[in-house]
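**Q** Would you be able to build a 3D model of this:
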Amino acid sequence: MIRVGLIDGPLPEASPDLAVQARFSEADGFPAAGNHASAMADTIRAQAGEVHFVNAVVFPGRLATSAGTVCAALDWLAENPPEIVLCSFGMARPSVELTGKTQTLLQAGCLIVASAPARGEPVYPAAIEGVISVQGDARCLPGELSRLDLPQATYGACPAATCNPDIRGASVAAAQMAGLLARHWRGTADDTLTALETAIRYHGRERRTG
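**A** As a prediction, this is how the structure comes out:
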């Protein structure tokens, strides 16, 4: 069974595909983080089928966290690296520590997917070398990708969450990618990325006309 590290809010403890969960932030009573994590998990399941989630909780309830908290989550995942790690968030400032923790997981053979903005400056960890950076692309249906090769994002994917139309954007696109990677998993990161090419439908950025 493919394991997906979900660095996000908390999944319900009763979820049958939740393998293990660890909290790196104290709950603040707001529901946004749990709703977000569930939307990411539903979107991944829709593409991948059966997976096991390794849930590192970095959002307390509000959708806010710190580089230090994310680094603690990456350290925890590195103890038993999952095949795929989803970082459905982006931080404006680079961090030597965040880069180092990310590289440790990449060197262990993980595929790390992170959301990236459609416009503006690159964010982290999406901009870290080796991380699969994904932004929303309205051309893409679920199961489809675009190859963008932009400064801030290599891929585009469907920005609509499965089962939750209120949650959209780059975080959902990254979850779509994580699900497709799990579906196409071939035993190694390189072989999986090669197999993923069959999902690429568009090349180049989305161009809109008035």
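
**Q** okay, CA-based contacts and neighbour counts for the rest of this
**A** Noted.

**Q** okay, now Leu141: neighbour count?
**A** Residue neighbour count, defined by other CA atoms under 10 Å, stands at 14 for Leu141.

**Q** actually Ile2, sorry about that
**A** By other CA under 10 Å, the residues close to Ile2 number 18.

**Q** ok, now the one 4 residues further on?
**A** Taking other CA under 10 Å as the neighbour definition, Leu6 ends up with a count of 29.

**Q** From Ile44, how far out is it?
**A** Taking CA to CA, to the nearest Å as the measure, Leu6 falls 10 Å from Ile44.

**Q** this one as well, want them side by side:
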Amino acid sequence: MLRVGVIDSGPGPEDQAEDARAFMADGSAVPALPDRLGHGTAVAAIIRRACPGAAIIHAQVFDDRPVTSALRVAAALRWFAAMGAARPEVICMSLGLSADRAPLRRACEALVAGGAVLVAAHPARGAPCFPAAYPGVIAATGDARCGWDDLSQLGPALFGAWCNSPEHGPSGMGGASLGAARIAGHLAAIMARTGRLDGPAAIAALAARAVHHGPERKRGHG
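**A** Predicted coordinates:
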């Protein structure tokens, strides 16, 4: 069964909560609590819609506010890395942090070097955010040009996707967050057919399916 790791706010009602873990800044892990934000639940729903057979493995790094730290995300990434052959085919991070932190960078580098496919949210415009800006990480955002099945390529490893979701609402569920979930869903569906891909192959598969190239053009008024 294809597996997708979701580093977010934890398991929702349709998830296997017993497999989920919550990660602390000191690197420790405890059983995850039910999702209190709804963000992780929405991300998982988008991935399941794209790839109904996917098993979602939740790593909880948000509590009751949409705020986390590089240390918590890095701990979750190390947990997935330690799974070895059972590591998820895709790891989705519908989140972004403003600062480059060494523990997060190292955790991403180790997974990328091992062939992992990491997807992280990134705004279509503006300053870089992390982990999306790290080499080998697939950066993802929402693109208003994209229907459910569409993809856009905005940069060498920056892709846009559908983000017009009924779940779009509070708790940080913006276009980049939902776009990252949709990109992860695209990759899960692709790998359900092809088998596991590494990062460069995953980027090539997305690029081959892109129907829009370059950023959205904003139309002026008046």
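
**Q** Superposed, how do the two chains score by TM?
**A** Here the TM-score for the pair of chains, by TM-score structural alignment, normalised by the length of the first structure, is 0.88; 204 aligned residues with a CA RMSD of 2.3 Å.

**Q** Matching Leu74 of the first structure against the second structure, which residue comes up?
**A** Here Leu74 of the first structure is matched to Leu77 in the second structure, going by TM-score structural alignment.

**Q** tell me which element that match is part of?
**A** Using DSSP states H and E, Leu77 of the second structure sits within helix 70-81.

**Q** Average offset of that helix relative to the first structure?
**A** In the superposition against the first structure, helix 70-81 of the second structure averages 0.9 Å from its aligned positions (mean CA distance after the TM-score superposition for the first structure).

**Q** ok, residues contacting that helix?
**A** 5, 7, 23-28, 59-61, 87-88, 97, 101, 103-104, 107-108, 111 (CA atoms under 8 Å, 6 or more residues apart in numbering).

**Q** repeat for stretch 99-119 of the second structure
**A** The contact list for stretch 99-119 of the second structure (CA under 8 Å, 6+ apart) reads 70-71, 73-74, 77-78, 81, 89-94, 129-132, 134-140, 180, 183-184, 197-199, 202.

**Q** Any buried residues in that stretch, and which?
**A** 104-105, 107-109, 111-112, 115-119 (16 or more other CA atoms under 10 Å).

**Q** again, but for stretch 198-209 of the first structure
**A** 200, 202, 205.

**Q** Select, from the buried residues of stretch 99-119 of the second structure, the two members most distant in space.
**A** Leu104 and Gly115 (16.9 Å; CA to CA).

**Q** circling back: what about the match of Leu74 of the first structure, neighbour count?
**A** Leu77 of the second structure has 24 neighbours, counted by other CA under 10 Å.

**Q** And the helices in the second structure?
**A** 39-50, 70-81, 102-113, 175-194, 199-209 (DSSP state H).

**Q** Same question for the shortest one: list its buried residues.
**A** Neighbour counts over helix 199-209 of the second structure (16+ other CA under 10 Å) mark 199-200, 202-203, 205-207 as buried.

**Q** can you redo the residues you listed as CSV with distance to Val43 of the second structure?
**A** Below are the buried residues of helix 199-209 of the second structure laid out as CSV (distance: CA to CA, whole Å):
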residue, distance to Val43 of the second structure
Gly199, 21
Pro200, 24
Ala202, 20
Ile203, 20
Ala205, 21
Leu206, 19
Ala207, 22
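
**Q** related to what we said a few turns ago, show me the buried residues of stretch 198-209 of the first structure that map onto strands.
**A** Secondary structure from DSSP state E places 200, 202 of those in strands.

**Q** tell me which of the buried residues of stretch 198-209 of the first structure is nearest to Phe30 of the first structure?
**A** Checking those one by one against Phe30 of the first structure (CA to CA), the nearest turns out to be Arg205, at 36.2 Å.

**Q** Can you tell me what the closest one aligns to in the second structure?
**A** Looks like Arg205 of the first structure aligns to Pro215 there (TM-score structural alignment).

**Q** Find the residue closest to that match in space, skipping its chain neighbours.
**A** Excluding the flanking residues, the one nearest Pro215 of the second structure by CA to CA, 6 or more residues apart in numbering is Leu154, at 5.5 Å.

**Q** The one you found and Gly169 of the second structure, how far apart?
**A** 25 Å.

**Q** Looking at those two, which one has more neighbours?
**A** Taking neighbours as other CA under 10 Å, Leu154 of the second structure and Gly169 compare with Leu154 leading, 21 against 11.

**Q** show me what contacts Leu33 of the second structure?
**A** Going by CA under 8 Å, 6+ apart, the list of residues near Leu33 of the second structure reads 10-11, 22.

**Q** buried subset of those residues?
**A** 10-11, 22.

**Q** okay, now the aligned partner of Val43 of the second structure in the first structure: neighbour count?
**A** Residue correspondence to the first structure (TM-score structural alignment): Val43 of the second structure is matched to Met40. For Met40 of the first structure, the count of nearby residues is 29 (other CA under 10 Å).

**Q** Quickly note the distance from the most centrally placed residue in the first structure to Thr154 of the first structure.
**A** The residue lying closest to the centre of the first structure (CA atoms, centre = their mean) is Leu86, at 2.8 Å. Computed as CA to CA, the Leu86 of the first structure to Thr154 of the first structure distance reads 15 Å.
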